[in-house]
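Asks: structure for the following, please:
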Amino acid sequence: MTPIPPSSTRREFLKTSTLATAGSAIVGAMSLSHAVHAAGDDTLRVGLIGCGGRGTGAASQALMADSRVKLTAMGDAFDDRLQLSLGSLKATEGLASKIDVPIERQFVGFDAYKQVIASGVDVVLLTTPPHFRPLHLQAAVEAGKHVFAEKPCAVDAPGVHAVLRSCEEAKKKNLAVVSGLCLRYHAPYREAVRRIRDGAIGDVRTMLANDYRGPIWIKPREPDWTDMHWQMRNWYYFTWLSGDFNVEQHVHNLDVCAWAMGDQYPVKAIGMGGREVRKGPEYGNIFDHHGVVYEYPNGSRIISNTRQMPGCKNDISISLSGTKGSALLTERRNGVSITTDDKWVFRDEAPNLYQVEHDELFASIRAGKPINNGEYMAKSSLLAIMGRMATYTGQEITWDMAWKSKEDLTPPRYEWGEIASPPVAVPGVTRFV
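Replies: Take a look at the predicted model:
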C-alpha cells in the first residue's frame, strides 16, 4: 500500500488515487462484460481481501452461491491468517474443487488488495477491518470488479463519503455492491419490516435496539511486535480500525431501525458510554458500553444500547412500538413477531442469511442486474458513527454535524513501525471534529 504522507488526509489520498487510475478503470469497465466468457469460460473468479474468520466465511458462501465460481486469489496483511483461511476452505466439504489459489496468487501486506484486484478476478470480497473498506472499495470499483463489502463500510465521515462516491461509480459501470448488513437478507426480518412499513403497527414511535453480549477475542501483544503489528492483530480494540464495537457490531440493529423507518435517518443523537471492565492497554481505546438516544423529526426515537462485558445477561433484539401495536425482532427461532389485535409470528424455516447475501449477489451478476446496496450501507454506518461521536464527546450530535465531520482516523502511514496508541475518549473533554 502506498504510504500516506503525514500532511495528507485519506480524502486527498483517495482523490489522488482516483486520478492516477482513471485510465485503467475505463479499460476495466469496458472489458468486464467479456471477462467471464473468455475462451468460452463463464466461471466467475473471486478474490478474497481479508482472510480472518468473517472473510473465510464469506469466501465459503461465495463458493456455494453459484455452480460456476472459483476462488482464485487471496490477500491479507498477515501470511499466517491467509494460510489458515486457505486451509480451512480447502477442508470444507464440497469446496476444494472450487479453489485455485497457487502461491503466486497469495498476496501479503498492506498492498495485497491491489494485487488481488489485479490478478484477473471478477468479484472481490472485502472483509478486512472496516477502516480499509473505503480504500479497497474504490480500488475495486475503479478496476471494474463486482464487490461484496462487509459491514460497516467506514469508521469516519470522510470514509462514508468515499464509499458513497464509489457506489455511485459502481452504478455507472453496472457493478454489484452487496453489503454485509445481513439482516436485510434474513427472511423473517424482511417479512416483518415489510409489514411494519405497510402500517401493521401504525406509526412507529419507539425502537429499542439492544446488543448486550459478553467479551470477544483479544490478541495480547508479543515482544517482537511493532505498534502497527499489534494494533492490526488486535484491530477490534482500536477505533481507527474497527470504529468501536457500537459501529462494528451494533450497526446491524441500527440499520434495521432505519430500514423499518423507510430508510430515513434520525436528525440528532445524545448518549453516554465508557470503560468499566476494559481497563488495560490490551483493550486499545474502545469503550465497553454505549447508550444512545436518536431522534427523528417527528419525535420518534431509537433507544440504542450495546455492551460487551462478562457475567451479564445477554440480549440481542429490536423492539418496536407503534400507534397500533408492537413488533419484536430477534434471530432466535420464532423470534420475529408482530402483536396487534392478532399476533403474527414468522414460523417458516429461514435460509442462512449469510448465504442469501451471496446467492443474491451472484444471481444479480448472472442476470446482468447487479444489486447496489451502497446508499443504506453508507448511511447506516454513519448512523452508528454518529452515536459514537455522541458517546465519546458527551455532546448532542446532529446528522448534519456527523455528515460534515472532518475527523479522519487514518494513521500517518501504513507501515510496520511505531504508531501511537490513540487515547481513550473522555466524555465532556473529547472534542467533536
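Asks: C-alpha from now on. contacts and neighbour counts both.
Replies: Fine.
Asks: which strand is the longest one in this protein?
Replies: strand 204-213 (DSSP state E).
Asks: compare with the first, here's sequence two:
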Amino acid sequence: MERRNFIKNSALASAGILTSTGALASSLGFSGSKAGKLKLALIGCGGRGTGAINAALKGPIPSELVAMADLFKDKIDSQLNVLLKNNGDKKNIKVTEETKFVGFQGYKEAIALADVVFIGTPAAFKPVIFEEAIRQGKHVFLEKPVCVDSIGFHKILEAAAIAKQKKLYVAAGLQRRYSPGYQAIINEIHSGAIGDIHSAECYWMGGPIGDLTRPRKENWTEMEFQNRHWRSFAWASGGNIIEFHIHNLDIINWALNQQNPVSVLSMGGKSPDMNFSGSLGGFDSIVSNFKYKNGVSMHSYSRNIPNCKNKNGEYFYGTKGKVVIGRDATIYDNDGKEIFKATSKDYGNFHGMFNKVQDHLMDSIYNNKEYFNEAVYAAEASMTGILGRMSAWSGDELSWEEGTQSKVSLFDYTNETSLNSAPPILMDQFGNYPVPTPGKTIVM
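Replies: Sure, this is the predicted structure:
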C-alpha cells in the first residue's frame, strides 16, 4: 500500500469517519492473501521487545520490520543482529541506518513508518509512547507492565479509549491469558467449581531481575547509567511488584471477575545489597493484603532476592473447595479430593504464550477479525501493583479511589527529556540511593 494512502486513511480514522472494524481494515488494505506486508516498528530494543518482533516476523502473516528505536545505538545494533540471525528470510528485515532512531524522542519517527508498533520499553515510558502511537493511528503491541504511577495509568486508559474509537487493535504482554491451561482453570472457577471465593494468594518469589554488577562507564551520564540498569530502579520499572508480579495480579483480577481491588495494606523491605532489583529507590520485597468486593481477601507476595525459597503461582479458596495453580492447575473439593486437573502435558505450558499474543494480533489486523483491545486490563493489572507499591512505600492503607487519584509522578517524560536530564533519584554523598521510608514517604 502506498504511504500517502495510508496516511490519508489514518487521518480519516482519527476523524471518526471510518468507524467500523471492517471499514478500517479495508482502508488499510489488509484483506487476507491480497494484502501487502504489515510494516512493524520496535520501540525499546530489549529482550522481550525483540522476542515479540521475532515471533511476528516468523508467524504466518506477511510482515516486515522497518524501524527500530531505543535510547542507545548499541542496543539497536545488537538486537538487529539477533533478529537477522534468527530469521531465515532476511528480506523481511528492512531496517537501515536511516530508520534506526536513537534517544528519548526517536520513537515518534519510528512510529510514523509503521502499521503496527511494538512497545517494549521500561514501563515509565510506555504511557507517552502508547499515546503517540494511537494519535498517529497505529495498531499496538504493548508489553507489560504499562505504567508506574497513577498519572501513567490514566494516560493508558485515555489512549485506549481513543484506540477503541479508531478501532486500532491493542495486544498486551500478559500472555498467561492466552494459555489454554489458564483458560480452562479460570472457566472452572467462573462456573462455580469451588463455590463462592472468600480468599486467595499469589506469589512471585525468585532471584534478582536487575544487575548492577556491570561497571559504570566514565562517559555515561547518571541518566544513562540508570536506564542501562532500568530494572534496578523503581522509577523506571515500577519495582518488582509490577515488573514480574503483575502476571499473578492479573490472574487474580481475571479469576475474581473484578477489574481491580477495593483497597490494600502493604509492607516492604530492601536488601542491604544494592545490586538487587527494586532496591534503588524502592523495595525488593513487598507483601500486600488486597481487599476485593464481596469480602474477598487476597495476600500477595513479591520478592526478588537470590538464594531464597522460590515460589510462583496462584491459590483460590472457596466454599466448595480450592484451586492451586503452578506449572499445572488442580481443583480440590473440601475433602481434599481432586475434581479437576489441567496439566501442561494436556494443555501445553501454562507460561510463555508470547507467540500466541503476536499471532492473534497480526492475524486480527491482517484478516480483519473481531476487534479487541487489551490495554484496559493491562492498565488495571499494572495499577493493582502500583497500589501495593504505594501502600508499602507510605505505610498507609489505600483505597483504589485514593491510589488512582494520586498526582505523585515517578517520572515526567517530556519532549525535552534527554540523556543529559537529571533522573528522578540521585546518589547521596556516600554513594547511596534513597530508600522509601514508611510513615514519611509521600505517595499522594
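Asks: the longest strand of the first structure vs the second structure, mean deviation?
Replies: Its aligned residues in the second structure lie a mean 0.9 Å from strand 204-213 of the first structure after superposition (mean Cα distance after the TM-score superposition for the first structure).
Asks: counterpart of Trp235 of the first structure over in the second structure?
Replies: Alignment note (TM-score structural alignment): Trp235 of the first structure maps to Trp230 of the second structure.
Asks: what residues are up against the closest residue to that match other than its chain neighbours?
Replies: Leaving aside its sequence neighbours, Trp230 of the second structure sits nearest to Ala236 (Cα to Cα, 6 or more residues apart in numbering; 5.7 Å). Contact analysis of Ala236 of the second structure by Cα atoms under 8 Å, 6 or more residues apart in numbering lists 122-125, 148, 227, 230, 410-411.
Asks: select from those the one having the most neighbours.
Replies: Within these, most neighbours by other Cα atoms under 10 Å means Val148, with 32 neighbours.
Asks: excluding chain neighbours, what is closest to it?
Replies: Gly238 is the one closest to Val148 of the second structure (Cα to Cα, 6+ apart), at 4.7 Å.
Asks: quick one: the helices in the stretch 51-200 of the second structure?
Replies: Residue ranges of the helices in the stretch 51-200 of the second structure, as given by DSSP state H, counting those that start in this stretch, are 73-86, 107-112, 126-135, 150-166, 180-190.
Asks: then the stretch 251-400 of the first structure?
Replies: 251-260, 353-367, 374-393, 399-404.
Asks: list the contacts for the alignment partner in the second structure of Leu328 of the first structure?
Replies: Matched to the second structure by TM-score structural alignment, Leu328 of the first structure sits across from Val324. For Val324 of the second structure, the contact set (Cα under 8 Å, 6+ apart) comprises 313-316, 330-331.
Asks: take those residues and write them to a markdown table, including neighbour count.
Replies: Formatted as a markdown table, those follow (neighbours: other Cα atoms under 10 Å):
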| residue | neighbour count |
| --- | --- |
| Gly313 | 19 |
| Glu314 | 21 |
| Tyr315 | 20 |
| Phe316 | 22 |
| Thr330 | 17 |
| Ile331 | 25 |
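Asks: make a markdown table out of those residues and add distance to Ile246 of the second structure.
Replies: Below are the contacts of Val324 of the second structure laid out as a markdown table (distance: Cα to Cα, whole Å):
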| residue | distance to Ile246 of the second structure |
| --- | --- |
| Gly313 | 12 |
| Glu314 | 12 |
| Tyr315 | 15 |
| Phe316 | 17 |
| Thr330 | 22 |
| Ile331 | 23 |
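Asks: re the thing from before, so for Gly28 of the first structure, which of the helices of the stretch 251-400 of the first structure sits nearest?
Replies: Among these, helix 353-367 comes nearest to Gly28 of the first structure, with 16.1 Å by Cα to Cα.
Asks: check the mean deviation of that closest one from the second structure.
Replies: Per aligned residue, helix 353-367 of the first structure averages 1.3 Å (mean Cα distance after the TM-score superposition for the first structure).
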